[in-house]
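Visitor: After the sequence you'll find the predicted model.
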Amino acid sequence: VDEALKEFQHIDILVNSAAGNFLCPASALSFNAFKTVIDIDTIGTFNTSKVLFEKYFRDHGGVIVNITATLSYRGQALQVHAGTAKAAIDAMTRHLAVEWGPNNIRVNSLAPGPITGTEGYRRLGGKFAEESSQFDTIPLHRAGNKTEIAHSTLYLASPLSSYVTGTTLVVDGGSWLTSANNFPALLDFWAAGANKNQ
């Protein structure tokens, strides 16, 4: 933060996008692995937001966009660690929007769905990630792309959303509403090799 302020004299936008994610059933997840994801995602988001609030946003206002996920909306198999961390960030988004709104700080979160061409998509989807049949259960029948996430983030960070705060924008083509959540099949996928990505 200090380096950015020295270089640019002001900071208008903070995007918290750190994530630690892998597929793992809760029964096989170590205490340390769970804590690590919470530390990266949830604690990292709070720490960065609080430091920027104290050093600049408190007196000058600003925008915070937290990148979360839809994993907690229905309880996604093999994702207790990431779903818990991202749900906490969605809650944090609402709390900070209420507390920091009087300082002219808007806080929102964005929950992407399956986005092609990303490391997370490759790691979580494995060799099946790019198969078109994987998209049949998504209402829009396709995965999203990085440009669509960038545009959505830009909307939340820009004056176009000047009266939007404390909300989560889901950008997933409707996938969380309809995608399969077959625990036995996902467990087989994990056992067949997805667990090597931890």
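Guide: Now that the structure is in, tell me what you want to look at.

Visitor: okay, CA-based contacts and neighbour counts for the rest of this
Guide: Fine.

Visitor: Helices along the protein, start to end?
Guide: Ranges of helices within the chain are 2-8, 31-38, 44-52, 58-60, 80-100, 119-125, 146-157, 175-178, 183-191, based on DSSP state H.

Visitor: Out of those helices, indicate the one that is most buried.
Guide: The highest average neighbour count among the helices of the chain, using mean count of other C-alpha atoms under 10 Å, belongs to helix 80-100 at a mean of 20.

Visitor: residue contacts, the spatially most central residue of the chain?
Guide: Nearest to the mean C-alpha position of the chain, counting by C-alpha atoms, centre = their mean, stands residue 68 at 2.1 Å. Neighbour list for residue 68: 17, 86-87, 89-90, 109-112 [criterion: C-alpha atoms under 8 Å, 6 or more residues apart in numbering].

Visitor: Could you measure from it over to residue 112?
Guide: Between residue 68 and residue 112 the computed distance is 7 Å (C-alpha to C-alpha, to the nearest Å).

Visitor: again, but for residue 142
Guide: Separation of residue 142 from residue 112 (C-alpha to C-alpha): 13 Å.

Visitor: Neighbour count: the two, which is higher?
Guide: For residue 142 versus residue 112, the count of surrounding residues by other C-alpha atoms under 10 Å is larger for residue 112: 23 against 20.

Visitor: Test my guess that the more buried one contacts residue 147.
Guide: No. Applying C-alpha atoms under 8 Å as the test, residue 112 and residue 147 come out as separate, 11.6 Å apart.

Visitor: So which of the helices of the chain is nearest residue 133?
Guide: Across the helices of the chain, residue 133 has its closest neighbour in helix 119-125 (12.5 Å, C-alpha to C-alpha).

Visitor: list the helices and strands that closest one packs on?
Guide: Contacting helix 119-125 under the criterion 3 or more C-alpha pairs under 8 Å, 6 or more residues apart in numbering; DSSP states H and E is no other helix or strand.

Visitor: so who does residue 119 touch?
Guide: Contacts for residue 119 (C-alpha under 8 Å, 6+ apart) come out as none.

Visitor: how near is it to residue 168?
Guide: The spacing between residue 119 and residue 168, counted by C-alpha to C-alpha, is 23 Å.

Visitor: And the longest strand anywhere in the chain, what does it pack against?
Guide: Longest strand in the chain by number of residues (criterion: DSSP state E): strand 105-112. On a contact count with 3+ C-alpha pairs under 8 Å, 6+ apart, strand 105-112 meets strand 62-67, helix 80-100, helix 146-157, strand 168-171.

Visitor: Pasting the second one now:
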Amino acid sequence: MAIGSPFKADILKGKVALITGGGSGIGLEISTQFGKHGAAVAIMGRRRQVLDAAVAALRQEGIRAIGLEGDVRKREDAARVLEATIKHFGRLDILVNGAAGNFLASPEDLSPNGFRTVIDIDSVGTYTMCYEALKYLKKGEPGKGPSTGGLILNISATLHYTAAWYQIHVSAAKAAVDSITRSLALEWGTDYDIRVNGIAPGPIEGTPGMRKLAPEEMKSAHYDRPLYRFGEKWDIAMAALYLASDAGKYVNGTTMVVDGGLWLSHPRHISKEEVKELSRQVEKKSRTSDVHQPSSKL
């Protein structure tokens, strides 16, 4: 069970955030925590029923929230949703690109159209939203706009750091997202005072993504290892809060990995006891070899 927030309740007071994919899973938790910490939130998604339910839940928490239907793959939708956010709340301070597509597929069974669909949602969609949001997020001229630029958070993954089975499409898409994050941080950070960062979640329980990637029907010893523990949506939302608050004001161009160190792990082929015994044998053999080694003559 998630613990209480370590952040002050007003750290995002007066801020306005737009979260794509904000109607469910990690996106909804980010929307909820941003709202609980003072921000007004607009959530963007393709399913009106999901948006309406999410907005109702947010408003029950006392959060100022609206739901805006749109597809991040369509530039006209991106522009319309951003304009509606500005019209309703009067400003935009934070853009969270959380919309994503995923499914399990081996490369030989994944058509180019299937590959392209994920690229279009995750990579092209992220860039499209950033592109259309620029004029609202960039630092204004003295007296004509915000004194500092806004923030962009791109939700990524760790799959492409090495390689992942049946995830060639998402690995490629998220590698592109990480590159977009770094490039925009460099250029828009310099020119417009906009910070651009990413968050790479590990396996997070209770999300649509995990229901697709680790369904109940797919039982494997891999998921039973102690190291392979699920994170909580709250963990990702807290990372987003840190990056969105003044605590993260000097962080730009980085993708924060929030996975408990999972991506660093590898299967343990031998036990600790076996390692100790093998080490002793190797050291003993090495010392014996050194004793019998003939000395060299200069």
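Guide: Structure received. Every value quoted in this text rests on a predicted model; they were computed, and no experiment measured them.

Visitor: What does the TM-score come to for these two?
Guide: With the length set by TM-score structural alignment, normalised by the length of the first structure, the two chains reach a TM-score of 0.84; 178 aligned residues with a C-alpha RMSD of 1.9 Å.

Visitor: tell me the SS of the nearest residue to residue 20 of the second structure once chain neighbours are set aside?
Guide: Leaving aside its sequence neighbours, residue 20 of the second structure sits nearest to residue 44 (C-alpha to C-alpha, 6 or more residues apart in numbering; 4.6 Å). Using DSSP: H, G, I helix; E, B strand; the rest coil, the structure places residue 44 of the second structure in strand.

Visitor: Let me know how buried residue 44 of the second structure is, in neighbour terms.
Guide: If you count neighbours by other C-alpha under 10 Å, residue 44 of the second structure ends up with 30.

Visitor: thought it was touching residue 78?
Guide: No. If you go by C-alpha under 8 Å, residue 44 of the second structure and residue 78 don't touch, sitting 9.1 Å apart.

Visitor: coming back round to it: adding distance to residue 127 of the first structure, write the contacts of residue 68 of the first structure out as TSV.
Guide: Below are the contacts of residue 68 of the first structure laid out as TSV (distance: C-alpha to C-alpha, whole Å):
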residue	distance to residue 127 of the first structure
17	25
86	25
87	28
89	30
90	30
109	30
110	27
111	24
112	21
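
Visitor: and of these, the nearest to residue 162 of the first structure?
Guide: Comparing the contacts of residue 68 of the first structure against residue 162 of the first structure with C-alpha to C-alpha places residue 109 closest, at 14.3 Å.

Visitor: residues contacting the aligned partner of that closest one in the second structure?
Guide: Under the alignment (TM-score structural alignment), residue 109 of the first structure pairs with residue 198 of the second structure. By C-alpha under 8 Å, 6+ apart, the residues touching residue 198 of the second structure are 153-156, 178, 181, 253-256.

Visitor: let's see it at 10 Å
Guide: Taking C-alpha atoms under 10 Å, 6 or more residues apart in numbering as the criterion, residue 198 of the second structure is in contact with 96-97, 152-157, 177-178, 180-182, 239-240, 243, 252-257.

Visitor: so how far is residue 101 of the second structure from it?
Guide: 17 Å.

Visitor: cool, residue 94 of the second structure as well?
Guide: 22 Å.

Visitor: Which neighbours do residue 68 and residue 112 of the first structure have in common?
Guide: Applying C-alpha under 10 Å, 6+ apart, one finds that residue 68 of the first structure and residue 112 are jointly contacted by 169-170.

Visitor: Next, the contact list for the equivalent of residue 87 of the first structure over in the second structure, please.
Guide: Structural alignment (TM-score structural alignment) places residue 87 of the first structure against residue 175 in the second structure. By C-alpha under 10 Å, 6+ apart, residue 175 of the second structure lies in contact with 123, 156-161, 181.

Visitor: And for residue 73 of the first structure?
Guide: By C-alpha under 10 Å, 6+ apart, the residues touching residue 73 of the first structure are 83, 87, 176-177.

Visitor: Output those residues in TSV; the columns should cover distance to residue 98 of the first structure.
Guide: Formatted as TSV, the contacts of residue 73 of the first structure follow (distance: C-alpha to C-alpha, whole Å):
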residue	distance to residue 98 of the first structure
83	23
87	17
176	27
177	28
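
Visitor: Can you pick out the most distant pair from these?
Guide: Farthest apart among the contacts of residue 73 of the first structure by C-alpha to C-alpha are 87 and 177. That separation is 16.7 Å.

Visitor: nearest spatial neighbour of the match of residue 109 of the first structure, skipping sequence neighbours?
Guide: Among residues not flanking residue 198 of the second structure along the chain, residue 255 sits closest, at 4.1 Å (C-alpha to C-alpha, 6+ apart).

Visitor: which position in the first structure aligns with the one you found?
Guide: Correspondence of residue 255 of the second structure to the first structure, assessed by TM-score structural alignment: residue 168.

Visitor: What separation do you get for that match and residue 128 of the first structure?
Guide: The gap separating residue 168 of the first structure from residue 128 of the first structure is 29 Å, by C-alpha to C-alpha.

Visitor: Please say which of these two ends up with more neighbours.
Guide: residue 168 (23 against 12).

Visitor: what's the more buried one in contact with, if anything?
Guide: 65-70, 90-91, 93-94, 107-111, 156.

Visitor: tell me which of the contacts of residue 198 of the second structure are still there in the first structure?
Guide: By both residues aligned by TM-score structural alignment, their matches' C-alpha atoms under 10 Å, these still in contact after alignment to the first structure are 96-97, 152-157, 177-178, 180-182, 240, 243, 252-257.

Visitor: okay, residue 94 and residue 101 of the second structure: which has more neighbours?
Guide: residue 94 (25 against 15).

Visitor: Residue in the second structure paired with residue 30 of the first structure?
Guide: Under the alignment (TM-score structural alignment), residue 30 of the first structure maps onto residue 111.

Visitor: tally of neighbours for that match?
Guide: With other C-alpha under 10 Å as criterion, residue 111 of the second structure counts 12.

Visitor: and it, what does it touch?
Guide: Contacts here follow C-alpha under 10 Å, 6+ apart; on that basis residue 111 of the second structure touches 105, 117.

Visitor: Return the distance of it relative to residue 118 of the second structure.
Guide: Taking C-alpha to C-alpha, one finds residue 111 of the second structure at 11 Å from residue 118 of the second structure.

Visitor: tally of neighbours for residue 79 of the second structure?
Guide: For residue 79 of the second structure, using other C-alpha under 10 Å, the count is 18.

Visitor: which strands and helices sit next to the one helix or strand it maps to?
Guide: Applying DSSP states H and E as the criterion places residue 79 of the second structure in helix 75-89. Applying 3 or more C-alpha pairs under 10 Å, 6 or more residues apart in numbering; DSSP states H and E, we find helix 75-89 of the second structure packed against strand 16-20, strand 40-45, strand 65-69, helix 125-137.
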